[in-house]
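In: Need a 3D model of the following:
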Amino acid sequence: MIAVAGGKGGSGKTTTTVGLARAFSRRGAPVVAADADWDLPNLAELADETGEPVATPEGGSADGTAERTGRPSVTRVARGERSVPVGRREPVVLDAPDRPREHDAATVLADLDDVVPADTPLLLDCPAGASPDVAAPLRAADRCVLVTPLRRPALRDAAKTAAIARRLDCPPLGVVVTRTRSVPAAVPELFGCPLLGRVPSRPPVPLAAAAVETAYDAAATALVEAHAGGDRWRIA
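Out: Alright, predicted model coming up:
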């Protein structure tokens, strides 16, 4: 389980979670991306808005009420109420629960890790910055990926998040720098981990741009090599 974490909101964590998930799918890997930012969830919405449909089935909840986006939630999959049809063509995206305060995030994420196959990349879109809510996904994950733009406040906040991640035994595998074409050597030195990728800015729909897609392909390749030498996941 890999937590995608960074500084404050707007750093590109959710875009990077979707971008990496789709890059894994393009390499033939089954992949699951789960929303761990339960107060401000937008992972499933971004996945829908940026074009490619995902393989997650539509449907309502067990009591007949519709889920917020029509996707199964992290909680329902973790409890075994919905299966995850992991495939190799598109990532599976899991939404946040409708009533997040009724669930213990640490327990839910640990249960989710148990039901997702060990050879399937599982990406967690984390809450922003160093908020108390980021502790649960960082504790649950094996490692993390840091995401930040090249702005001094954002770099400072991401460095704080990296320090928290290390204290919670979730050391960074590397950093993805967003909205730039070049990254100073001092940036990976700041975080004490390698540069996984640099993602150019292509508003308003960045994931639709070929240059951004290529950047996330390169970042996914670097992530595979950084995590257990590339032998952990089923990637072609």
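In: from here on, contacts and neighbour counts on C-alpha atoms
Out: Fine.
In: what are the ranges of the helices in this structure?
Out: Applying DSSP state H to the chain gives helices spanning 13-26, 43-49, 74-78, 105-115, 135-140, 152-167, 186-191, 210-226.
In: Save those as TSV, and put in mean neighbour count and distance to V176 too.
Out: Putting these into TSV (neighbours: other Cα atoms under 10 Å; distance: least, Cα to Cα, whole Å) gives the following:
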stretch	mean neighbour count	distance to V176
helix 13-26	25	8
helix 43-49	18	18
helix 74-78	21	25
helix 105-115	18	23
helix 135-140	24	17
helix 152-167	19	11
helix 186-191	14	10
helix 210-226	19	7
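In: and P200, which of the ones you listed is closest to it?
Out: For the helices of the chain, proximity to P200 was assessed by Cα to Cα; helix 210-226 is nearest, at 6.1 Å.
In: Give me the distance between that closest one and the centre of its chain.
Out: In terms of Cα atoms, centre = their mean, to the nearest Å, the centre of helix 210-226 is found 14 Å from the chain centre.
In: what's in contact with that helix?
Out: With contacts defined as Cα atoms under 8 Å, 6 or more residues apart in numbering, helix 210-226 is touched by 16, 19-20, 23-24, 173-174, 176, 196-202, 206-207, 230-231, 233.
In: Kindly recompute the last result at 6 Å.
Out: 19-20, 23, 196-197, 199, 230 (Cα atoms under 6 Å, 6 or more residues apart in numbering).
In: what do you get for stretch 106-115?
Out: Stretch 106-115 is touched from outside by 78, 136, 140, with contacts defined as Cα under 6 Å, 6+ apart.
In: and of those residues, the nearest to L155?
Out: Sorting these by distance to L155 puts A136 at the head of the list, at 22.1 Å, by Cα to Cα.
In: I'd like to know how far the closest one sits from T161.
Out: Here the distance between A136 and T161 works out to 13 Å (Cα to Cα, to the nearest Å).
In: which residues touch the closest residue to L150 other than its chain neighbours?
Out: Of all residues not flanking L150 in the chain, V177 sits nearest, at 6.9 Å (Cα to Cα, 6 or more residues apart in numbering). Taking Cα under 6 Å, 6+ apart as the contact definition, V177 lies against 147-149, 198.
In: repeat for P149
Out: Contacts here follow Cα under 6 Å, 6+ apart; on that basis P149 touches 11, 177-178.
In: now swap in V92 and tell me
Out: By Cα under 6 Å, 6+ apart, V92 lies in contact with 32, 54-56.
In: With adjacent residues omitted, what lies nearest to it?
Out: Using Cα to Cα, 6+ apart and skipping the chain neighbours, the partner closest in space to V92 is V32 (4.7 Å).
In: The one you found is in contact with L124, isn't it?
Out: No - the pair V32 and L124 does not pass the contact test of Cα atoms under 6 Å, sitting 8.7 Å apart.
In: One more, please, to line up against the first structure:
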Amino acid sequence: MAGGKGGSGKTTTTLGLARALSRRGAPVVAADADWDLPNLARLASATADGGEPAARAPTVVDAVRPAGELRPDRRGPTVLSAPDRPGDLDAGRVLGALAEAAPDDSPTLLDCPAGASPDAAAPLRVADRCLLATPLRRAALRDAAKTAALARRLDCPPVGVVAVRAESVPDGVGDLLGCPVLGRVPPADPEPLAAPSVRSAHDDLASRIVDEYGADRWRVA
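Out: Below you'll find the model as predicted:
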């Protein structure tokens, strides 16, 4: 999950999509790859339902330690937080180890750092594809286009874009970013993930992602 700037909706969309895929029976892994500004596990805990315990999430490093086994189940996404001491680790090496540890038939979502920085490059090098999340403001779209260009250079082409906090999507967004618009998430405050309209939008997005990319790769209904 990549985006042009902080606040573009990446983390909320990562978690919402992970839960939507889980509702389809997929054993999902969702990992925080934004180690400087990590909030995926915090958001998961704050919005936990019966399928996701609010206990401290394991870190990405915990998941790839030799003594541990990454065994995602179908009751809810396995959410992995950022390392406790990220400055001591090579992000590319850790995320590469995560790719090896995750079962081949499990959707594995990485919540990337914003923009086209070197920090964003590490998860994009590991991922097969990226999904762009962006508001429809001019500056946000411009930055999302830069992120899309970086992803393509790193052999991680965008599978599509999701417009966040959007009432509608004008023609031309897909052409601007060079990939199809796969979803639109409506605005919903103050807790978007609790809104039925947002949940429905993430369910629709999950269906499109499976159809476009994961039908013959993942264990998903």
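In: sorry, back to before: among the contacts of V177 of the first structure, which lie within strands?
Out: 147-149, 198 (DSSP state E).
In: Put the buried members of the residues you listed into a ChimeraX selection.
Out: For anyone working in ChimeraX, the buried entries among these, judged by 16 or more other Cα atoms under 10 Å, can be selected with:
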select :147,148,149,198
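In: Out of the ones in strands among the contacts of V177 of the first structure, which is nearest to V4 of the first structure?
Out: Looking at these and their distance to V4 of the first structure, the nearest is V147, at 7.1 Å (Cα to Cα).
In: how distant is stretch 37-52 of the first structure from the center of its chain?
Out: Between the centre of stretch 37-52 of the first structure and the centre of its chain there are 11 Å (Cα atoms, centre = their mean).
In: err, stretch 28-47 of the first structure, not the other one
Out: On the basis of Cα atoms, centre = their mean, stretch 28-47 of the first structure is displaced by 6 Å from the centre of the chain it belongs to.
In: Taking the second structure as the reference, give the residue range it aligns to.
Out: Aligned by TM-score structural alignment, stretch 28-47 of the first structure corresponds to residues 25-44 of the second structure.
In: List of residues touching the matching stretch?
Out: Outside stretch 25-44 of the second structure, the residues within contact range by Cα under 6 Å, 6+ apart are 11, 72-74, 77-82, 106-113, 219-221.
In: Just the contacts of P149 of the first structure: which are in strands?
Out: Here DSSP E is the test, and those give 177-178 as lying in strands.
In: export the contacts of P149 of the first structure to a markdown table and tack on distance to A218 of the first structure?
Out: Listed next are these as a markdown table, based on distance: Cα to Cα, whole Å:
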| residue | distance to A218 of the first structure |
| --- | --- |
| S11 | 19 |
| V177 | 12 |
| T178 | 13 |
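In: what's the counterpart of D128 of the second structure in the first structure?
Out: Looking across to the first structure (by TM-score structural alignment), D128 of the second structure lines up with D142.
In: That match: neighbour count?
Out: A count of neighbours around D142 of the first structure, defined by other Cα atoms under 10 Å, yields 17.
In: For G10 of the first structure, see how far away it is.
Out: As defined by Cα to Cα, D142 of the first structure lies at a distance of 24 Å from G10 of the first structure.
In: And the helices of the first structure: which comes nearest I2 of the first structure?
Out: Evaluated over the helices of the first structure, closeness to I2 of the first structure peaks at helix 135-140, with 8.6 Å, by Cα to Cα.
In: got the contact list for that closest one?
Out: Outside of helix 135-140 of the first structure, the residues that reach it under the criterion Cα under 6 Å, 6+ apart are 106, 110, 168, 170.
In: coming back round to it: with distance to L155 of the first structure as new columns, can the ones in strands among the contacts of V177 of the first structure be given to me in CSV?
Out: Rendered in CSV, the data for these read as follows (distance: Cα to Cα, whole Å):
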residue, distance to L155 of the first structure
V147, 9
T148, 6
P149, 7
R198, 14
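In: burial count for the counterpart of P172 of the first structure in the second structure?
Out: Using TM-score structural alignment, the partner of P172 of the first structure in the second structure is P158. Residue crowding around P158 of the second structure was assessed by other Cα under 10 Å; the count is 22.
In: got the contact list for the closest residue to P158 of the second structure other than its chain neighbours?
Out: Distances taken as Cα to Cα, 6+ apart place C130 nearest to P158 of the second structure, at 4.6 Å, with adjacent residues excluded. Neighbouring residues of C130 of the second structure by Cα under 6 Å, 6+ apart: 1, 158-159.
In: ok, now G7 of the second structure?
Out: Taking Cα under 6 Å, 6+ apart as the test, G7 of the second structure contacts no residue whatsoever.
In: again with the one 4 residues further on
Out: When contacts are counted by Cα under 6 Å, 6+ apart, T11 of the second structure touches 40, 111.
In: ok, A33 of the first structure to S131 of the first structure distance?
Out: As defined by Cα to Cα, A33 of the first structure lies at a distance of 21 Å from S131 of the first structure.
In: neighbour-wise, which of the two wins?
Out: The residue with more neighbours, out of A33 of the first structure and S131, is A33; 28 against 11, by other Cα under 10 Å.
In: And the more buried one, how close does it get to P132 of the first structure?
Out: Distance of A33 of the first structure to P132 of the first structure, given as Cα to Cα: 21 Å.
In: Ok, V31 of the first structure next?
Out: When Cα to Cα is the yardstick, V31 of the first structure and P132 of the first structure sit 27 Å from each other.
In: Looking at these two, which has the bigger crowd around it?
Out: Set side by side, V31 of the first structure and P132 show more neighbours around V31, with 29 against 9, by other Cα under 10 Å.
In: What lines up with V93 of the first structure in the second structure?
Out: By TM-score structural alignment, V93 of the first structure lines up with V79.
In: Which residue, other than its chain neighbours, is closest to that match?
Out: By the measure of Cα to Cα, 6+ apart, the closest residue to V79 of the second structure outside its immediate chain neighbours is A30, 4.9 Å from it.
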